[in-house]
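> Sequence and predicted structure below; questions after.
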Amino acid sequence: MDDASDKYRAPALEKGLDIIELLANHGEGLTQRELAKSLDRSPNEIYRMLSTLVRRGYVIRSASGDHYSLSLKMFSISQRHPPIGRVIEAALPRMRSLTRKAWQSCHMGMESNGDIVIVATAESPGNWGLALKTGTVVGLWNTGTGRVLAAFRTPEEIDDLIARHRRAVGEPEVVRAEFDGHLARIRTAGYEKMPSATAVGVTNLAFPVFNPSGQVVAVLSCPYLERVDDLVVPPIDEVVEIYRTLANELTALYGGTNPFEKDLTP
């Protein structure tokens, strides 16, 4: 870090952010001692910061009082951010309605400082289905959501996204030539249809939601599972149309336009 950057550092704020980021990776919570050891800080430093974070509601203590974990306050605040809030508010009731028609779960993902985050999810109405939890961080280059978020950017923007991206749990290191090939294919088709790179027997369907500037603000995804019993449900080609239509509807509600709408084919 150069001298100019050092001049404007806020050590107390950085300690608080270090705690929040560490707890975000430990859903079961950590003790004060574990936090201090992981962050190479003194227990007294950690205690003062934890007390403030608990008082402000960002961190909660376990019933026994010896473990600390993140509250839902950070997530709640993120939902107030106007672009996210508008998209989710419009999307969720429609997503829930269409899961009953498609008999398939769906979720919505957005990019946040290089992370690919699931911001909304709707479960299948059946006895089983695959639904990602809200707040889950998924891969950039090995998921339909990540690929579609990257596909409609300029080469410079893709470079920047890759540079900022932190690999999700289980995500392999990006192979750039292969990644670029996927993005070119998505730009041609207008959406992604791929065998899941994280689970066997799942076909990922992912559709862009464009903002008024022509940028992809969100991705509507469906982890399609094929049924082999006697229940008659829509086939994959019909599910593609169901969720692609919803993505285009959300684009229109957001004031954007989908340049691929007329040319898309399953």
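Sure thing, it's come through. Numbers count the residues shown, from 1 in each chain.
> When you work out contacts or count neighbours from here on, use the C-alpha atoms and nothing else.
Fine.
> Quick one: list the elements packing against the host helix or strand of residue 111.
According to DSSP states H and E, residue 111 maps onto strand 106-112. Counting contacts by 3 or more Cα pairs under 8 Å, 6 or more residues apart in numbering; DSSP states H and E, strand 106-112 packs against helix 82-102, strand 115-122, helix 144-151, strand 216-225.
> quick one: which of these is nearest residue 68?
Comparison of the helices and strands packed on strand 106-112 against residue 68 by Cα to Cα identifies strand 115-122 as nearest, at 23.0 Å.
> Now find how far off-centre whichever helix or strand comes after the closest one is within its chain.
Toward the C-terminus, strand 115-122 is succeeded by strand 137-138 as the next helix or strand (DSSP H and E). Counting by Cα atoms, centre = their mean, to the nearest Å, strand 137-138 is centred 5 Å from the centre of its parent chain.
> same thing with stretch 14-21?
Relative to its parent chain, stretch 14-21 has a centroid offset of 21 Å by Cα atoms, centre = their mean.
> Please identify the buried residues of it?
Across stretch 14-21, burial judged by 16 or more other Cα atoms under 10 Å covers 15, 16, 19, 20.
> Check it against this one:
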Amino acid sequence: MAGQSARPATEADKDARYRAPALDKGLDILELLSTQAGGLTRAEIVKAMGRGPSEVYRMLERLVARDYVARSREGDRYTLSMKLFVLAHRHPPVRRLVQCALPLMDAFAQQAGQSCHLVVADRDAATVVAHASSPGNWEYGIRIGSRIELLTTGSGQMLLAFQDENARAETLARWAGTRESEAYARLEPVLTGYRAAGYRIGESQQIRGVDDITVPILSPDGHAIAVLTCAYIQRLDDRQIDIRQALTLLREIAEKLSLS
């Protein structure tokens, strides 16, 4: 009606305005297959997505043609190809960081007799982008590409502790009114302590008997661009450096990478 002020656009309005159904279908298929190590048949994909067979078939054919999805030799099962992995590792900042970090991480693993991994922030989670194995027969490790939570892991908490102000504000805005917001409020004094200390040593929140050592890799303005974590395992049948010596070595690596 003339003279009536326009209603502010809501998030739902924006979602409806910018919908791309075909793209959504393709992304849904990729996300579904990413959870299935053995792949799925077309009928299983149709059932899981709740879509019509013909629209799923057309999208699968395009994903196969573009090499995002691989079809089994028998033609009845679909799995993710390595293309997404390759594309992710072309991301220049992460690739450069991994290239610089890996030789130092390997040297740490040899000297400390412990594994370590490199983690970067990934919106409301974090992703493992590199791993160095200990030289011995026994180790605790985490797969490259694993997504881990920010609030309940040593690596995630260190990323939060050294988050820049804008990223922190965006994270809290997305978490507003959720359990994550409440958990962050309870955790904030702990994060302040990590910032003051410049590291975290503490029991793993996932595996009993493992102590995590985590240090930040900092940008010139003092914010975390990544973190290094050593899942320290106390061996009973071999001599090894103690956890404080491992922390010193890990901090030296982080300092070198922070200056790179």
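Yes, it's here. As the structure is a computational prediction, the values presented were derived from the model and not from experiment.
> Just give the TM-score of the two.
Here the TM-score for the pair of chains, by TM-score structural alignment, normalised by the length of structure 2, is 0.87; 246 aligned residues with a Cα RMSD of 2.1 Å.
> Where in structure 2 does the strand holding residue 111 of structure 1 fall?
Using TM-score structural alignment, strand 106-112 of structure 1 corresponds to residues 116-122 of structure 2.
> before we move on, back to that, return the closest of the buried residues of stretch 14-21 of structure 1 with respect to residue 208 of structure 1.
The shortest gap between residue 208 of structure 1 and any of those belongs to residue 20, at 30.7 Å (Cα to Cα).
> Check the mean deviation of the match of strand 106-112 of structure 1 from structure 1.
For stretch 116-122 of structure 2, the mean distance to aligned residues of structure 1 following superposition is 0.8 Å (mean Cα distance after the TM-score superposition for structure 1).
> what does that stretch rub up against?
Contact with stretch 116-122 of structure 2 is made by 105, 109, 126-133, 141-142, 155-156, 159, 225-231, as judged by Cα atoms under 8 Å, 6 or more residues apart in numbering.
> likewise stretch 5-22 of structure 1?
Contacts of stretch 5-22 of structure 1 (Cα under 8 Å, 6+ apart): 35, 39, 49, 50, 53, 59, 70.
> so can I have JSON lines of the residues you listed showing distance to residue 252 of structure 1, secondary structure and neighbour count?
Output for the contacts of stretch 5-22 of structure 1, formatted as JSON lines (distance: Cα to Cα, whole Å; DSSP: H, G, I helix; E, B strand; the rest coil; neighbours: other Cα atoms under 10 Å):
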{"residue": "35", "distance to residue 252 of structure 1": "46", "secondary structure": "helix", "neighbour count": "23"}
{"residue": "39", "distance to residue 252 of structure 1": "46", "secondary structure": "helix", "neighbour count": "14"}
{"residue": "49", "distance to residue 252 of structure 1": "45", "secondary structure": "helix", "neighbour count": "17"}
{"residue": "50", "distance to residue 252 of structure 1": "44", "secondary structure": "helix", "neighbour count": "23"}
{"residue": "53", "distance to residue 252 of structure 1": "40", "secondary structure": "helix", "neighbour count": "19"}
{"residue": "59", "distance to residue 252 of structure 1": "38", "secondary structure": "strand", "neighbour count": "22"}
{"residue": "70", "distance to residue 252 of structure 1": "36", "secondary structure": "strand", "neighbour count": "25"}
